[in-house]
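Chemist: 3D, please:
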Amino acid sequence: MIIRLAAADEWDRIWPLWHRVVATGTTYMWDPATDSDAARALWMAGEVFVAVDGDDVVGTALLKPNQPGLGDHIANAGFMVDPSRAGEGIGRRLATEVLAHARAAGYTGMQFNAVISTNTGAVALWKSLGFEIVATIPGGFRHPALGRVPVHIMYRDL
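Modeler: As a prediction, the model looks like this:
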């Protein structure tokens, strides 16, 4: 598996994975019915990484400043792994690459604004990589099966 920055013209390879993940309505705030054009505008708005295995995009990440101007020293990122490849360490490898890239780019910390509490695999991964839950918003996410569930804001220094 190779992890690298995505080319601007690779959206058509990223979109099927993005759609599979978001369409479940269980791990991201975005509308599960988001179409490709709207999704591209959301995801391709920063530095985008892909984890490629052969010809397949098996993971992707977005890295960008969490806030503009005086808050742009704190990174924000989003990560997606092909659900059929869960448990293979793709998310951890992608995360360590993106964290190292963010540090090298001059970011001093990374903040996740909305880690869905029921996404226990993601919460455990981020904790194992040194992130802390700094706040929890009760009922901040409308889970399709569980109703309103908490959302965590997670942070770590770089």
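Chemist: all contacts plus neighbour counts: C-alpha atoms, from now on.
Modeler: Fine.
Chemist: and stretch 148-158, what's buried?
Modeler: 150-156, 158 (16 or more other CA atoms under 10 Å).
Chemist: what is the nearest of the residues you listed to residue 21?
Modeler: Nearest to residue 21 out of the buried residues of stretch 148-158 is residue 151 (CA to CA; 17.6 Å).
Chemist: quick one: the residue located most distally from the centre of the chain and residue 97, what's the gap?
Modeler: The C-alpha centroid of the chain is most remote from residue 70, which lies 22.9 Å away (CA atoms, centre = their mean). Distance, residue 70 to residue 97, using CA to CA, to the nearest Å: 25 Å.
Chemist: ditto for residue 103
Modeler: Distance from residue 103 to residue 97, by CA to CA: 10 Å.
Chemist: between those two, which contacts overlap?
Modeler: Taking CA atoms under 8 Å, 6 or more residues apart in numbering as the contact criterion, no residue touches both residue 103 and residue 97.
Chemist: the residue farthest from the centre of the chain belongs to a helix?
Modeler: Yes. Counting by DSSP: H, G, I helix; E, B strand; the rest coil, one finds residue 70 located in a helix.
Chemist: do you know how far it is from residue 156?
Modeler: 18 Å.
Chemist: again, but for residue 51
Modeler: 23 Å.
Chemist: one more: residue 29?
Modeler: From residue 29 over to residue 156 (counting by CA to CA), the distance is 22 Å.
Chemist: then residue 61?
Modeler: Relative to residue 156, and taking CA to CA, residue 61 is found at 17 Å.
Chemist: ok, now residue 62?
Modeler: 17 Å.
Chemist: buried residues, stretch 18-29. List them.
Modeler: 18-19, 21-23, 25-28.
Chemist: same deal with stretch 33-44?
Modeler: 39-40, 43-44.
Chemist: one more sequence to fold, the one below, so I can look at both together:
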Amino acid sequence: MTIEIRRASIVDWPAVWPLWQAIVSAQETYMYDPFTSAEQAQRIWFPDPPAETYVAVDTGSVVGTYLLKPNAVGPGAHIANAGFMVAPATRGQGVGRQLAEHCLRRATELKYVAMQFNAVVSTNTGAIALWKSLGFSIVGTVPQAYHHRTNGLVDIHIMHRTL
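Modeler: Next up is the predicted model:
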């Protein structure tokens, strides 16, 4: 698999939407309403600057995406936040790691001083292992903050890494 990671534009949305919809509707990793419309999801995943959206493309198909943005506004805007989605068919093939490494480089280029993930679902062990391997630490846990479709109420972790 040869992955090209590039800045997304609105013309990529039709390829991103099925991926976004599948992941969100699974109710295993994201705190978005599983009934979010395509129009609402587009506004979430393709927001105005300073946010940046990227896609991972393999032989013309979008196999992953990430959204990089400030974690907060004003005095908190120096901390980055990001969300990642990988097509289920390509999980375990390094797409997530490539997206993560690209995102960390881009966040550094944009002069963010750290990256914070606000809601890593505790049952998402693959993501937790990836983030830990890239230097992230769990800095907090919110008990039973996520209603997982099959596991019921599970914890979420706040993860952080200095850039």
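Chemist: which helix or strand contains residue 127 of the first structure?
Modeler: helix 120-128 (DSSP states H and E).
Chemist: residues in the second structure aligned with that helix?
Modeler: Using TM-score structural alignment, helix 120-128 of the first structure lines up with residues 125-133 of the second structure.
Chemist: got it, and stretch 6-24 of the first structure?
Modeler: Taking TM-score structural alignment, stretch 6-24 of the first structure hits residues 8-26 over in the second structure.
Chemist: tell me how far the residue lying closest to residue 23 of the first structure once chain neighbours are set aside lies from residue 17 of the first structure.
Modeler: Leaving aside its sequence neighbours, residue 23 of the first structure sits nearest to residue 32 (CA to CA, 6 or more residues apart in numbering; 4.1 Å). To residue 17 of the first structure, residue 32 of the first structure is 13 Å away according to CA to CA.
Chemist: for these two, indicate the residue with more neighbours.
Modeler: residue 17 (20 against 15; other CA atoms under 10 Å).
Chemist: doesn't that one lie inside a helix?
Modeler: Yes. Counting by three-state DSSP, residue 17 of the first structure is found in a helix.
Chemist: what's near enough to touch the nearest residue to it once chain neighbours are set aside?
Modeler: Nearest residue to residue 17 of the first structure in three dimensions, chain neighbours excluded: residue 82, at 5.9 Å (CA to CA, 6+ apart). By CA under 8 Å, 6+ apart, the residues touching residue 82 of the first structure are 17, 20-21, 58-59.
Chemist: what does residue 82 of the first structure align to in the second structure?
Modeler: Checking TM-score structural alignment: residue 82 of the first structure goes with residue 87.
Chemist: its match and residue 61 of the second structure: what is the separation?
Modeler: 10 Å.
Chemist: who touches stretch 140-152 of the first structure?
Modeler: Residues contacting stretch 140-152 of the first structure (CA under 8 Å, 6+ apart): 25-26, 29, 113-118, 133-139.
Chemist: how long is that stretch end to end?
Modeler: For stretch 140-152 of the first structure, the end-to-end distance is 9 Å (CA to CA).
Chemist: quick check: it aligns to which part of the second structure?
Modeler: Taking TM-score structural alignment, stretch 140-152 of the first structure hits residues 145-157 over in the second structure.
Chemist: can you give me how far the matching stretch is from the chain middle?
Modeler: 18 Å (CA atoms, centre = their mean, to the nearest Å).
Chemist: all helices of the first structure, in order?
Modeler: 11-23, 36-43, 90-104, 120-128 (DSSP state H).
Chemist: distance to residue 78 of the first structure for these - can I get that in a markdown table?
Modeler: Output for these, formatted as a markdown table (distance: least, CA to CA, whole Å):
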| stretch | distance to residue 78 of the first structure |
| --- | --- |
| helix 11-23 | 11 |
| helix 36-43 | 9 |
| helix 90-104 | 9 |
| helix 120-128 | 11 |
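Chemist: residue 4 of the first structure: which of these is closest?
Modeler: Of the helices of the first structure, nearest to residue 4 of the first structure by CA to CA is helix 90-104, at 8.8 Å.
Chemist: and the aligned partner of the residue farthest from the centre of the first structure in the second structure, how far from residue 99 of the second structure?
Modeler: Mapped onto the second structure by TM-score structural alignment, residue 70 of the first structure lines up with residue 75. Applying CA to CA, the value for residue 75 of the second structure to residue 99 of the second structure is 27 Å.
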